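Peer 1: need coordinates for the below:
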Amino acid sequence: MAEIIVPELAESITEGTISRWIKQPGENVERGEFIVELETDKVNVEIISEEAGIIQEHLAAEGDTVEVGQVIAIVGEGSGAPAASAPKADATPAEKVEETPAVDESSGAEDRTLASPAARKLAREKGIDLAAINPVDPMGRIKVQDVEAHGSAPKAQPATAPASKVEAADDGRITREKMTRRRQTIAKRLLEVRQSTAMLTTFNEIDMTKVMELRSRKKDEFFDQYDQRLGFMSFFTKAVVAALKKYPYVNSEIDGDEILLKNFYDIGIAVSTEGGLVVPNVVDADRKNFAEIEGAIRELALKARDNKLTIADMTGGSFTITNGGVFGSLMSTPILNGTQVGILGMHSIVRRPVAIGDNIEIRPMMYIALSYDHRVIDGKDSVGFLKMVKELIENPEDLLLGS
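Peer 2: Just a heads-up that it's a prediction; the model follows:
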């Protein structure tokens, strides 16, 4: 018999949420085979079984929060029928067997409600207070059936609540959805950035004519030579690296009363996934050519889509690029990523009339935005940085020669 234990994930990650059981009780599992997917603040992690055998029982349900070092399943020999053994005396709620009563401690020691993990999960999804449920079990244990029965029973109207408020909550016009762990983390960190930085945004616009013409001329040759598609992100990554070298404070962060100037260029590329926005890094972007940058971005995007990003992919970035243009955004003010002091926002390419000398021409134009922490970066550097990115993209031959 072997225990499946939540492994060490990363220095800053101590817990996660079980998002999906890959193996169910009664199913065979091979050594090294994935049995459960764990959602953490940053990435999804698949946990393997160290032993071959049969999944005998889950000690935590999907949606439960589990900690590093916690036992979450048992692998053993035999039929694999879930055991009905009593929980360990020092077990936490998520460590108890599905059929064994678990204690809901959300209301404190005075309200130690007995409920199975599955019942607690369903109650959370339905927004039901476990203390309000009358279980059928004479021992007071709340099961899934009790939660379902409570959810379908008529709800008493609180004497202090206005009738209109209760009716609005029960008429089907509102769907209550629990935020995923990652969405909660994103929300928390974005709020922290807004509250702890002096963030400003400056804008400019780029005439994309030359870079589009160059890309059109070179894309087939580029693909034949490198087996990579030539996109705009490699041009912007190269331009950002060059601008960071000229304006080093944009590539820094604050640590107490010190400024840490970073002598490396790990450029974060914001990627949208079903679980929320993630920002994996193109490591040492200054040492990569166009093909290597395109390959790195493609690999990271695929890993993000398949929930295969690692902690290493997500940590240590020095500057971030986000492209709202892929969703049709014309202009936005991107929010800083973590402790970084700068982020570049790209937007949609729109053909519109612009003055070229004394003439009006229709050109493909893109607005770009630099959000920055004014505690470190002054207006001169922020405007200069963005202007340099503009000039390099409008003269892409310089980027190719420089690479």
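
Peer 1: contacts and neighbour counts: CA atoms only from here.
Peer 2: OK.

Peer 1: how close does residue 86 sit to residue 112?
Peer 2: The gap separating residue 86 from residue 112 is 18 Å, by Cα to Cα, to the nearest Å.

Peer 1: wait, residue 274
Peer 2: Counting by Cα to Cα, the gap from residue 274 to residue 112 is 36 Å.

Peer 1: who's more crowded, these two?
Peer 2: residue 112 (15 against 8; other Cα atoms under 10 Å).

Peer 1: please give me the structure for this one as well, since I'd like to look at both together:
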Amino acid sequence: MAEIKVPELAESITEGSIAQWVKKVGDRVEKGEFIVELETDKVNAEIISEEAGVLTQILAEEGDTVLVGQVIAVVEAGEGAAAAPAPAAAPVEATPAPAAPQAAPAPVAAAPVVEETSGERVIASPAARRLAREKGIDLAAVSPVDPQGRVRVQDVAAHGTAPVAAPQAAPAAPKAVAAVDESRVTVEKMSRRRQTIAKRLLEVKQSTAMLTTFNEVDMTNVMALRSRKKDQFFESTGSKLGFMSFFTKAVVAALKKYPYVNAQIAGDEIHLNNFFDIGVAVSTEEGLVVPVVRDADRKNFAEIEDSIADLAKKARDKKLGLADLQGGSFTITNGGVFGSLMSTPIMNGTQAGILGMHTIKKRPVEVNGEVEIRPMMYLALSYDHRIIDGKDSVGFLKTVKELLENPEDLLLNS
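Peer 2: Down below sits the predicted model:
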């Protein structure tokens, strides 16, 4: 017999949610085969079986929160059919004690699946318990379909909105879920990743002295150079020449000139990073993720384009690893792909700056005393004013602008 446990993914990850079971009870499982997808606040992880056999028990349903080290399934060696869940399995589901040695005691104590609301011992999945509390339903009053008597989410949803027993009335009262008119409002639970994004963006806003400075760049020369060289570039490198490599190169050059923009605060210290790992924001169905292009200062244009394309594909395919997301020193985000004309981007984590790109718009501008129509882009630098002064922030953005308006300099220095 092999217990399938939630693996340790990273020091900062202590729990996750079951995204989907690829296998069901009774299915044959090969050693090393992917059986369940776990969603964490950073990445989706594929959990495999360490033993070949038959999946006999699933101890956590899709949507359930599980802790690192917690047993979520059991695989029995051999070819036989899966055993039906025995009554003895209920205490295993009811008490997530195996997770205690590897997780804080508080979360474990908060997640029992046994409810005793009306003098009865009710066995319920964590997801069913949460839904019952949200809807104000006494689990003891729910009729389960499971012959073993285990209450599941479907049972609670089918039960409706029965009143809660007196001991639970008070905690349910502050919640506004029951008051929502479902004919007028669609209620959607936030994914774990969306909750984490919201939490971290709010933390950045509350814990930094964030300011944003703006400039605009004339994209005429970059666009002309790209148009002239893209076919030759593709033939010689096999990579498509986009705008991101130009911006990444310009940012690296500006960071070298203004090192405090490439720094971060650690307590009462300023850590000046001597590396240039540039995060590139990528939009996915689950929300924004920021994979990192490592050592961007050492990469040429083709290598940067390849890195960004590879990371973007992995993000869309949900294949990003934790190593792809950690350790960036500065971030670039491109709202222009969605048509944004101007924005104030929020910094990423502990970084001190983020560059916002925007849509290219033809506008009349003065050139050598004459008014011309040029392809212009607004640039925005949000920065932490605690360590970056206006002089450095404006100088950084001006350097990026000048390099982009003279892209040959970037090619010569790359």
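
Peer 1: for the two chains, what TM-score is obtained?
Peer 2: The TM-score (TM-score structural alignment, normalised by the length of structure 1) is 0.89; 391 aligned residues with a Cα RMSD of 3.1 Å.

Peer 1: how about the aligned residue in structure 2 for residue 355 of structure 1, nearest residue that isn't a chain neighbour?
Peer 2: Superposed on structure 2 with TM-score structural alignment, residue 355 of structure 1 falls opposite residue 366. Spatial nearest neighbour of residue 366 of structure 2, chain neighbours left out: residue 372 (6.2 Å); criterion: Cα to Cα, 6 or more residues apart in numbering.

Peer 1: residue 131 of structure 1 now?
Peer 2: In space, residue 131 of structure 1 is closest to residue 113, 6.5 Å off (Cα to Cα, 6+ apart).

Peer 1: quick one, what contacts the one you found?
Peer 2: Going by Cα atoms under 8 Å, 6 or more residues apart in numbering, residue 113 of structure 1 touches 102-105, 130-131, 141.

Peer 1: returning to what we had before: residues of the one helix or strand the match of residue 355 of structure 1 maps to that come out buried?
Peer 2: Using DSSP states H and E, residue 366 of structure 2 sits within strand 361-367. Neighbour counts over strand 361-367 of structure 2 (16 or more other Cα atoms under 10 Å) mark residue 361 as buried.

Peer 1: now the helices for the stretch 201-350 of structure 2?
Peer 2: Counting by DSSP state H, counting those that start in this stretch, the segments of the stretch 201-350 of structure 2 that form helices are 220-237, 244-257, 301-316, 322-325.

Peer 1: which of these sits most buried?
Peer 2: Mean neighbour count (mean count of other Cα atoms under 10 Å) peaks for helix 244-257 among the helices of the stretch 201-350 of structure 2, with a mean of 22.

Peer 1: pull up the aligned stretch in structure 1 for that helix.
Peer 2: Using TM-score structural alignment, helix 244-257 of structure 2 pairs with 233-246 in structure 1.

Peer 1: report the mean deviation for that stretch after fitting onto structure 2.
Peer 2: With mean Cα distance after the TM-score superposition for structure 1, stretch 233-246 of structure 1 departs from structure 2 by a mean of 0.3 Å once superposed.

Peer 1: related to what we said a few turns ago, so the match of residue 355 of structure 1 touches residue 218, yeah?
Peer 2: No. Applying Cα atoms under 8 Å, one finds residue 366 of structure 2 not in contact with residue 218, separated by 11.0 Å.

Peer 1: residue in structure 1 paired with residue 197 of structure 2?
Peer 2: So, by TM-score structural alignment, residue 197 of structure 2 is matched to residue 186.

Peer 1: against which helices or strands is the host helix or strand of its match packed?
Peer 2: If you go by DSSP H and E, residue 186 of structure 1 is part of helix 181-196. Using 3 or more Cα pairs under 8 Å, 6 or more residues apart in numbering; DSSP states H and E as the contact criterion, the elements in contact with helix 181-196 of structure 1 are strand 276-278.

Peer 1: for the equivalent of residue 320 of structure 2 over in structure 1, what are its contacts?
Peer 2: By TM-score structural alignment, residue 320 of structure 2 lines up with residue 309 in structure 1. Going by Cα under 8 Å, 6+ apart, residue 309 of structure 1 touches 43-44, 280, 300, 303.

Peer 1: at which residues are the strands of the stretch 51-200 of structure 1 located?
Peer 2: Ranges of strands in the stretch 51-200 of structure 1, per DSSP state E, counting those that start in this stretch, are 53-58, 65-67, 71-76, 102-104, 113-115, 199-207.

Peer 1: buried set for the helix holding residue 186 of structure 1?
Peer 2: By neighbour count on 16+ other Cα under 10 Å, the buried set for helix 181-196 of structure 1 is 181-183, 186, 193.

Peer 1: ok, now stretch 164-176 of structure 1?
Peer 2: Within stretch 164-176 of structure 1, no residue counts as buried by 16+ other Cα under 10 Å.
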